[in-house]
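1. Here is a sequence together with a model predicted from it:
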Amino acid sequence: MSREVGLGLGTALLVFLALSGVDLAPLLFLAALSGGLYYIVRSRGPLLKNMDIAPAAAKQKITFADIGGQAAAIRELKEALDFIKEYNRVRDLGIRPLKGILFTGPPGTGKTMLARAAAAYIDSVFLAASGSEFVEMYAGVGAQRVRKLFAGAREMARRAGKQYALIFLDEIEILGGRRGQTTSHLEYDQTLNQLLVEMDGIKAADKVRVLVVGATNRVDMLDPALLRPGRFDRQVRVELPDRQGRLEILRLHTRNKPLAGDVNLEQIARETFGFSGAHLESLANEAAILAMREGVAQIHHRHFHEAVDKVMLGEVLDRRPSRQEMYRVAVHEAGHALVSELCQPGSVSSLTITPRGMALGYMRQAPRDDTYLYTREYMENQIAVMLGGLIAEEVLLGSRSTGAGNDLKQATALARQIIQSGMSELGVVEVESLPVEILHNALSNILNRQEQRLRSLIDQYAGVVQSVAAILVEQERISGDCLRRILQQAA
């Protein structure tokens, strides 16, 4: 009511001044400026209003049992959290309580879920914020938001009757980046300074003990003051899951889905090397979507097989190349598959010339075991696989095409890695200090040796490449088992 009265009086005053001959332009300008500033302040609002500040118990409760593929990270995290839970024992032993835990690792590996499970483990309230929410162009806003966040965490815990409050800061590299990097203004530095002050102010004797959990995939960007003992005391690596971890994650994400009897989760876990937990969740979801599109009541193995391609490459495209282009793509993919199968029998999972994303075709490998260390022989075989499509085009069709551009980049990167690892004829060298000509010659020698090897190999198996390419043009997809049968018949 008072707002309406004020607007009415203000309008009447403006009308009176206008009738009296007063120039209203300056007044209108000031009114518009004041209104704009008021709108900006109101739209920013209090930080906690936009944050995920509900107590962990009020949301769907996440425990460590709901997280798969991170046994080592969970074990290390639990040990750190036990220092908080067993406060009396820790105090008697003179152990300084932890103030901060930092999760580092690739995106999609479950850092946020681990933070939620940690809050449930110590029975605390849970507040989550992203680093980008703190920094704006207005000086002092970030530091004020940090103060409000810590004060709000303690107040929430008191209202909920909790002894602990867990503050989760995602993308902390934005909030806690190295000071002095931004010369335009000191807002970033002020915000980080306030975070350091708040973490220094955490005391073991506080009625509400605050634990700060940060997450980043760019730990190299963080300010050293944030990483020193007494702030983030523990760094927990959250890595991509291994094969057993992927199997656990798949089981977790398919426990509420009707699976057909032909679904082999162990095989899917083997074929998804390099997938994060987020990728695997998307894989299970896409498989269910494909089953729904078909109108079937259960999810079959073919749906998971198709979903792997969709997660890696994207949706099937409507565009269709000409038959001549399709045959070239088929020859290209058959060349990749032939070399892969000859270098490592049983490694080919499937081939397709169905356009997806940026790819006109794709050969999917299924490694027997996750590999983390590579010999020169293994890397040269992988270079050969990358170049197999290009050489198959050259031998069977008489020319190369631009479709091998990405293959060449990957092959060159592998050749460079051979040199960096001291496995080339140059011995142990620092690649950055090598003259350009010497580096170019070393890379060319590695790649040329594989090209010469492949020409004789594809000449020998030209009939196999042609047979596989013909099937691909007609069916657009064949399995690795089909390829192996054709190879056995040609032997």
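-> Everything's here; your move.
2. can we go C-alpha only for contacts and neighbour counts from here?
-> OK.
3. so how many other residues sit close to Ala72?
-> A total of 13 residues lie near Ala72 under the criterion other Cα atoms under 10 Å.
4. actually Ile67, sorry about that
-> Per other Cα under 10 Å, the neighbour tally for Ile67 reads 20.
5. Contact partners for it?
-> Contact analysis of Ile67 by Cα atoms under 8 Å, 6 or more residues apart in numbering lists 110, 113-114, 249, 252.
6. Widest-spaced pair of those?
-> Spatial extent of the contacts of Ile67 (Cα to Cα) is set by the pair Leu114 and Leu252 at 15.0 Å.
7. more neighbours, these two?
-> Using other Cα under 10 Å, the more surrounded residue of Leu114 and Leu252 is Leu114, with 23 against 17.
8. what comes up buried for the helix or strand hosting the more buried one?
-> Leu114 belongs to helix 111-121 when assigned by DSSP states H and E. Residues of helix 111-121 classed as buried by neighbour count (16 or more other Cα atoms under 10 Å): 111-112, 114-121.
9. Comparison target below:
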Amino acid sequence: MRNYWKEMTIGFAVVLIAFLVFIGVNMIPVILMSLIGVLLIVAAKNRGHLATASGERKSRSRMPVQLSFEEIGGQERAKQELVEALDFLVKQEEIKKFGIRPLKGILLTGPPGTGKTLLAKAAAFYTDSVYVAASGSEFVEMYVGVGAGRIRDLFKDAKQKAAKAGKTSAVIFIDEIDVIGGKRDGGQHREYDQTLNQLLTEMDGIHTSETPKILLIAATNRKEMLDSALIRPGRFDRHIQVDLPDKKGREHILRIHAKNKPLHESVDLMKIAEESFGFSGAQLESVMNEAAIYAMREQSATINHPHLSMAIDKVMMGEKTDREATKEERERVALHELGHAITAELVRPGSVSTVVLSPRGQALGYVRHNPQQDQYLYTREFLEGQIMIALGGAAAEELFYGGRSTGSRGDFEQATNIVRTMVESGLTELGIIDGSMMTPDGWAKINSSMLDQLMDRTKSLLNEYRSVFTSSLEVLIQEESLSGERFRELLDSPKGEHPPKGEHPPKSPFSKGDPKGSALWTPETV
């Protein structure tokens, strides 16, 4: 039975107050005292809540940090720069000998999942320092002055913990510092400004001769958002870019996360690193974890290459879905993806890893490319080839159905983004031009001119391989997947002619670069 004692008490109090007022008793002092009591109770609860939150932060900061730089893969340059910056805490005599001013702050910038937090933890371990961590969101409150107070408490807490632990230094790590360190525009965000001003004051108050020494490490994905007063020399003296790992770095990360997993002896992690172009360290860890889940699901004793391949698809595209497509839709999707695959194979021989006809994430089918070499500079010919690959699906639909479908929307977005890159890089007939000076009509004109021309080239190229569409379509519909090797076997005889073994099909005249160049794309969506 429900307990109504609270409602009954409130009701009795209301009736009693009404009765006393009715008989002429002055209830104003009683009411005021009651309100003051309620406010005091609420304030006490809030202080208790803040103390609990502070205790949780303190308990997190007390956790010992046992992570070395050797356990972080794929960031050799970033680790080297960070170690040089940390040496003022480790090699103090050498620092004094050369008259080097110790650093106060180190800013780690880069995409999400690249290991910025891990580097901060490894920095504390390398310098034998107390590690105190906080997130930018912890300093944001609706009450003015709370954020600034928490900044003061953070630095005070770091000094006290270092002294208590007998350490000579402390590392303070603030993640997502752009939350409190954003540019000040004189607007209404006074609380943010006070928090940032307090952080600047605390950094100016870090004296290199005091003990324990304080080093502030901050991380952000958006360096351009930070206030110039925060990132100037004398505060954040060193800015370290933590980029996505290259192929060698990806292999190193995969090996680190494979140490406690039963990999089959036939698994080649270098090949997995090639297939995971553009993956961050967090994504690579997820690939190994998902592969282990697939192996456990199949009750396999070891993790095999197919498990890792499926894991890459899942991390890149999402889990398989139960969407049922009609026969006509499946054929259109298959032809669309074959258009991407044939174009990619002709423009970049050997680049197609898998052609898949099964719903995954938001895609009804996709092509996964297999870049064999990381590439960071692109010529006009290379980018035109990428546009042709993006347009290959729509071109195939036009060849076989006389029109396109909504499945080409994502492809067109990719193509127009490449055109914008080419214009801003001076790789079009417009020459060197500032993209911000282009009018909407100007963008529309250059987009239409380039994409229409490359679409015609793509359709002309695919029209010569109609027989490949026919032979591949039947296999793809039946098996729902074509490996790169199997697809290249079907492509080797587009007109019934069998080229010598090991010889690639005729190379497209639009590809003048390295035939094994890196593909830019994640799998095409439909």
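-> On my side now, so go ahead. None of these values were measured; they are calculated from a predicted model.
10. Quick TM-score on the pair, please.
-> Overlay of the two chains. TM-score (TM-score structural alignment, normalised by the length of the first structure): 0.93; 480 aligned residues with a Cα RMSD of 2.2 Å.
11. whereabouts in the second structure does the helix holding Leu114 of the first structure align?
-> With TM-score structural alignment applied, helix 111-121 of the first structure matches the range 116-126 in the second structure.
12. on that earlier part again, any chance of the buried residues of helix 111-121 of the first structure in a markdown table, plus distance to Thr183 of the first structure?
-> Formatted as a markdown table, the buried residues of helix 111-121 of the first structure follow (distance: Cα to Cα, whole Å):
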| residue | distance to Thr183 of the first structure |
| --- | --- |
| Lys111 | 32 |
| Thr112 | 32 |
| Leu114 | 36 |
| Ala115 | 34 |
| Arg116 | 36 |
| Ala117 | 39 |
| Ala118 | 37 |
| Ala119 | 38 |
| Ala120 | 41 |
| Tyr121 | 42 |
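13. Can you tell me what Val144 of the second structure aligns to in the first structure?
-> Using TM-score structural alignment, Val144 of the second structure lines up with Ala139 in the first structure.
14. For burial, what's the neighbour tally of the residue nearest to that match when sequence neighbours are not counted?
-> If the residues on either side of it in the chain are set aside, Ala139 of the first structure comes closest to Glu187, at 5.3 Å by Cα to Cα, 6 or more residues apart in numbering. Applying other Cα under 10 Å, we find 21 residues neighbouring Glu187 of the first structure.
15. Find the nearest non-adjacent residue to the residue nearest the centre of the first structure, please.
-> Centroid check for the first structure by Cα atoms, centre = their mean gives Pro107 as the closest residue, at 2.7 Å. Excluding the flanking residues, the one nearest Pro107 of the first structure by Cα to Cα, 6+ apart is Asn217, at 6.5 Å.
16. any idea what that neighbour aligns with in the second structure?
-> With TM-score structural alignment as the criterion, Asn217 of the first structure pairs with Asn221.
17. I'd like the distance between its match and Leu377 of the second structure.
-> 23 Å (Cα to Cα, to the nearest Å).
18. Between those two, point out the one with more neighbours.
-> Ranked by neighbour count (other Cα under 10 Å), Asn221 of the second structure and Leu377 place Asn221 first, with 18 against 6.
19. show me the contacts for the more buried one.
-> Asn221 of the second structure touches 109-112, 176, counting by Cα under 8 Å, 6+ apart.
20. so how far is the helix or strand where Leu9 of the first structure lies off the chain centroid?
-> Using DSSP H and E, Leu9 of the first structure sits in helix 2-19. The chain centroid and the centroid of helix 2-19 of the first structure are separated by 56 Å, computed with Cα atoms, centre = their mean, to the nearest Å.
21. Thr216 of the first structure and Gly131 of the first structure, how far apart?
-> The gap separating Thr216 of the first structure from Gly131 of the first structure is 10 Å, by Cα to Cα.
22. Next, show the common contact partners of those two.
-> In contact with both Thr216 of the first structure and Gly131: 170-173, using Cα under 8 Å, 6+ apart.
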